[in-house]
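Participant: When you get a sec, could you give me coordinates for this:
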Amino acid sequence: MKLAFLCHPVKYLKGSVRYYREVLGFEEAWQEGDHTVALKLPGSDVQLMLEDDGDGFPPGGVFIVDSVDRYYEENSTLEFVKDLVISHQEGSPSFKTNQGTRFALSIKARN
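Facilitator: Below you'll find the model as predicted:
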C-alpha cells in the first residue's frame, strides 16, 4: 500500500486552489472537471487533492494497492461508504474504518 493523495474536501474550490498556489506556492498537478484539483506537495510524490465538499465526506487518504478486491477481503472490518468517489482511470471506492476514518483505494495513480 502506498499513499498517493491526501484528499481534502473544501467549500470553495476555486478560492482554495488560488490560496494553495499563490500564497503557499503549490503547483497544480491536474484537474478533473469543476470539482477536483490536485496540487503537488513540495519535496514529495504525494499530492494534495482538493475536492468540492458536496458529498460531506471528511478528509482522508487515497492509497495505491495491487487489488482493491483483495485488500477489502483481507480487511473485513472496512465498511464501503461509496463506490467511485474519485473517478481515476480505474476508479477509487471509498471506505470507512470502524473508527470512522475515510480513505479510498486505487490500483492506478494519476500522473
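
Participant: from here on, contacts and neighbour counts on C-alpha atoms
Facilitator: OK.

Participant: right, and the helix or strand after the helix or strand harbouring Glu73?
Facilitator: In this structure, Glu73 is located in helix 68-74 according to DSSP states H and E. For helix 68-74, the following helix or strand on the C-terminal side (DSSP H and E) is strand 79-86.

Participant: what's the helix or strand following that next one packed up against?
Facilitator: Toward the C-terminal end, the helix or strand that comes next after strand 79-86 (DSSP H and E) is strand 92-96. The helices and strands touching strand 92-96, judged by 3 or more Cα pairs under 8 Å, 6 or more residues apart in numbering; DSSP states H and E, are strand 79-86, strand 102-106.

Participant: Sequence B follows; please return its structure for comparison with A:
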Amino acid sequence: MKLAFLSHPVKDLKASLNYYREVFGFEEAWREGDHTAALKLPDSEIKLMIEDDDEGFSAGGVFVVVSVDQFYEENKEKINFVKTPCDIPPGRYAIFQDIDGNVMRIIDMSKER
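Facilitator: As a prediction, the model looks like this:
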C-alpha cells in the first residue's frame, strides 16, 4: 500500500475548491465530474482529494494497491469493508475501517494499465 491522496469529504465541492485555491494557493491536479477533485500539495507527491460527502465517511488516506479485488478477497474476513470494490475511471476502489473505525480507502489503476 502506498499513500497517494489525503481524502477530505466536503459539503460543497465548488466552495471547497475555491477555499483551498484562495487560502492555500493549491492548484487543481484533476477533477472527476462535479463530485471529486484533487489538489497538488507543495513539495509533495501526495495530493489532497476532496469529494462530496454523500456517504458520511470521515477524512483519511487513499492508498494505491496492485489490485483492489485481490486485496478485498484476501482480507474480507479480517477487515470491515464499508464499500466493496467498485469501478471508478482509473480502476477499482473500496473503503474499509480499521479497528478504531478510521476510514481507509484503496484504489488501483487497473484501467490505466
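
Participant: which one of the helices and strands packed on strand 92-96 of the first structure has the most crowded surroundings?
Facilitator: Most buried of these, by mean neighbour count (mean count of other Cα atoms under 10 Å): strand 102-106, with a mean of 25.

Participant: mean distance, it to its aligned residues in the second structure?
Facilitator: The superposed strand 102-106 of the first structure is, by mean Cα distance after the TM-score superposition for the first structure, a mean 1.1 Å from where its aligned residues fall in the second structure.

Participant: Touching that strand from outside, list them.
Facilitator: Applying Cα atoms under 8 Å, 6 or more residues apart in numbering, the contact partners of strand 102-106 of the first structure are 57-65, 68, 90-96.

Participant: Buried ones among these?
Facilitator: 57, 59-65, 68, 91-96 (16 or more other Cα atoms under 10 Å).

Participant: Pull the most distant pair out of these.
Facilitator: Phe57 and Val65 (21.6 Å; Cα to Cα).

Participant: roughly how far apart are Tyr72 of the first structure and Val85 of the first structure?
Facilitator: 16 Å (Cα to Cα, to the nearest Å).

Participant: so which helix or strand takes in Arg18 of the first structure?
Facilitator: Per DSSP H and E: helix 13-18 holds Arg18 of the first structure.

Participant: So for that helix, what gets flagged as buried?
Facilitator: Buried residues in helix 13-18 of the first structure (16+ other Cα under 10 Å): Leu13, Lys14, Val17.

Participant: Which part of the second structure matches it?
Facilitator: Aligning helix 13-18 of the first structure against the second structure (TM-score structural alignment) gives residues 13-18.

Participant: For the matching stretch, give me the average deviation versus the first structure.
Facilitator: With mean Cα distance after the TM-score superposition for the first structure, stretch 13-18 of the second structure averages 0.9 Å from its match.

Participant: any residues touching that stretch, and which ones?
Facilitator: Counting by Cα under 8 Å, 6+ apart, Val10, Asp34, His35, Thr36, Ala37, Ile50, Glu51, Asp52 sit against stretch 13-18 of the second structure.

Participant: Out of these, grab the one that's most surrounded.
Facilitator: Ile50 (25 neighbours; other Cα atoms under 10 Å).

Participant: and stretch 35-51 of the second structure, how far out from the chain's middle?
Facilitator: 10 Å (Cα atoms, centre = their mean, to the nearest Å).

Participant: Pull out the buried positions in that stretch.
Facilitator: 35-41, 46-51.
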